[in-house]
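Asks: the following block contains a protein sequence and its predicted model.
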Amino acid sequence: MIDPPIFVLAAVTTTFFVAGLVKGVTGMGLPTVAMGVLGTLISPVTAAALLIVPSFVTNVWQLVSGPSFGQLAGRLWPMMLATAVGTVGGARLLANGDTQVTTYALGVALVVYAAYTLLVRQLLVPQGYERWLSPVIGLTTGVVTGGTGVFVIPAVPYLQALGLEKNDLVQALGLSFTISTMALAAGLALHGAFPVDNLAMSALAIAPALAGMWAGQIIRNKVNPPTFRRWFLIGLFLLGAEMIAKPLLSDVAL
């Protein structure tokens, strides 16, 4: 079990408040921010275990606060099922502790997608492609989630490319992230890498994460759709840049 000194508690509290704020505004980013910051203080697998409870709680809140749960669940269930399968299987990568290469590749994909969409045009998935593409995206997302503890690629660009309305997009992200969180916990436990003793520390992160998410939702509700989309993509770009920089900085430090 982690013996948390004051500075670690302060770091966890601050990290999850900021992560919740990002999630409240954009509908995503809590695990990415949390893994990015906490990964510099503790091991990646321990950081992943710490984000399980606040991630689950904030994702469920995000999921149930939207207007279209039944419709979205009926439309996206093949993707969700494939995500769960891929995450449980891919968790072996995270359990082994070597996520540097996958995290770097994930960051590159985020940066390229966000830059392309910001500077060129909105990508859209043709309606006839969704039935077969959703399981492929879900399985790929699951493997990436299992390997990095981050839920965003390729699920987030794909869901955005479905052309969902702002609140439906945020709710669909909540559905995807809820499934990913539960599957990640199951996968880590299956591979003997889920430190149950750290659940108490994880539970302490719920309050700052919810406080940050509440503040972020207030901000999001005051933003018009074009502005929301632009900042959503800027958020993706920054998250990707952080993922690229972290392995490079680690190599320089060595």
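Replies: Okay, I see it. Residues are numbered from 1 along each chain as shown.

Asks: when you work out contacts or count neighbours from here on, use the C-alpha atoms and nothing else.
Replies: Noted.

Asks: need the contact list for Ala47.
Replies: Counting by CA atoms under 8 Å, 6 or more residues apart in numbering, Ala47 makes contact with Ala34, Met35, Leu38, Gly39.

Asks: here comes the other one, which I'd like you to weigh against the first:
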Amino acid sequence: MSGLLVELPLEILLVAAAISAFAGFVKGAVGFALPMIMISGLGSILPAEIALAALILPTLVSNLFQSLRGGWRLAWAVVRRFWLFLVMMLVFLASAAQLVALVPQNLLFLVIGVPIVLFALTQLMGWRLHLRPETRVRDELLFGGVAGFIGGMSGVWGPPLVAYLVAIDEEKRETIRIQGVVFGLGAVMLAAAHLRSGVLDAATLPLSAAAVVPVLAGLWIGTRLHDRMPQQTFRRAMLVVLILAGLNLVRRGLMG
């Protein structure tokens, strides 16, 4: 991989660093969308497999940072609080992964992306979905199962979690921590899967490690913005990024 880094033009490296820093900034501000931004941006200047390898360690490290920012006890409290969501997500993720060949990917992206965009748009326009504490078990079974199912089928499990956190009006700092824990578990599974697939190996690990630096720089700036952001502004920012994530899924569905 050092040979590849030497061979790449300086402008490509600078653009890749800028994309990574921007992805880190968005994740620091709203807690998600780093893989979406990195794979879309890096995939336009690098081969898809190399772009995928580049985002694996930054995804893992950034989620570790966000989940542990308040200490391991608060992170463990998230696991205890959302254990039902996590169990449902992991069970459905493992099960749905076996069905990948049965469902066209472009159709799946459209089925996921369109409702996500509509949900976020209606929320921004003033309609509020409020999930009550009394229905928590039902809601976590539903949202966790949906997140796991689409995650196993497409590798995308973030939007249902974000939609759920918006619907329960979760406090912004706790929202970031919850996303860090849930996405962090997914990132561990992603890293393990691609160590086995060969995408992440002795050749690509240095590239992925190098990408951690600009991502953490962007994450630091985004986190500072997040800390100063009022709760309502944070909620709107999450919904805007959720719309962009949904539109990206629709784009992938339409383009095949």
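Replies: Nice, I can see it. Since the structure is predicted, the reported quantities are computational estimates derived from the model, not experimental observations.

Asks: fetch the TM-score of the aligned pair.
Replies: Comparing the chains after superposition, counting by TM-score structural alignment, normalised by the length of structure 1, produces a TM-score of 0.83; 248 aligned residues with a CA RMSD of 2.9 Å.

Asks: rewinding a little: can you select the buried ones among the contacts of Ala47 of structure 1 for me in PyMOL?
Replies: This is the PyMOL syntax for the buried subset of those, where burial follows 16 or more other CA atoms under 10 Å:
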select buried, resi 34+35+38+39
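
Asks: just the contacts of Ala47 of structure 1 now: which is nearest Leu106 of structure 1?
Replies: Nearest to Leu106 of structure 1 among the contacts of Ala47 of structure 1 is Met35, at 13.3 Å by CA to CA.

Asks: alignment lookup: that closest one to structure 2.
Replies: Aligned against structure 2 by TM-score structural alignment, Met35 of structure 1 finds its counterpart in Ile39.

Asks: residues in contact with its match?
Replies: For Ile39 of structure 2, the contact set (CA under 8 Å, 6+ apart) comprises Ala48, Ala51, Leu52, Leu55.

Asks: re earlier: among the contacts of Ala47 of structure 1, which one sits closest to Pro67 of structure 1?
Replies: Relative to Pro67 of structure 1, and with distances defined as CA to CA, the nearest of these is Ala34, at 27.8 Å.

Asks: tell me the counterpart of Ile178 of structure 2 in structure 1.
Replies: Taking TM-score structural alignment, Ile178 of structure 2 has Ala172 as its aligned residue in structure 1.

Asks: for that match, helix, strand, or coil?
Replies: Classification of Ala172 of structure 1 into helix, strand or coil gives helix, according to DSSP: H, G, I helix; E, B strand; the rest coil.

Asks: check whether it really touches Leu72, as I assumed.
Replies: Yes - taking contacts as CA atoms under 8 Å, Ala172 of structure 1 lies within contact range of Leu72: 6.6 Å.

Asks: so which of those two has more stuff around it?
Replies: Residue environment comparison for Ala172 of structure 1 versus Leu72 gives the larger neighbour count to Ala172, 26 against 16, counting by other CA atoms under 10 Å.

Asks: quickly note the distance from that one to Leu41 of structure 1.
Replies: From Ala172 of structure 1 across to Leu41 of structure 1, the span is 32 Å (CA to CA, to the nearest Å).

Asks: same question for Ala241 of structure 1.
Replies: Using CA to CA, we find Ala241 of structure 1 at a distance of 20 Å from Leu41 of structure 1.

Asks: residue ranges of the helices in the stretch 151-254 of structure 1, please?
Replies: Listed in chain order, the helices of the stretch 151-254 of structure 1 (DSSP state H, counting those that start in this stretch) span 155-161, 166-190, 199-204, 206-221, 225-253.
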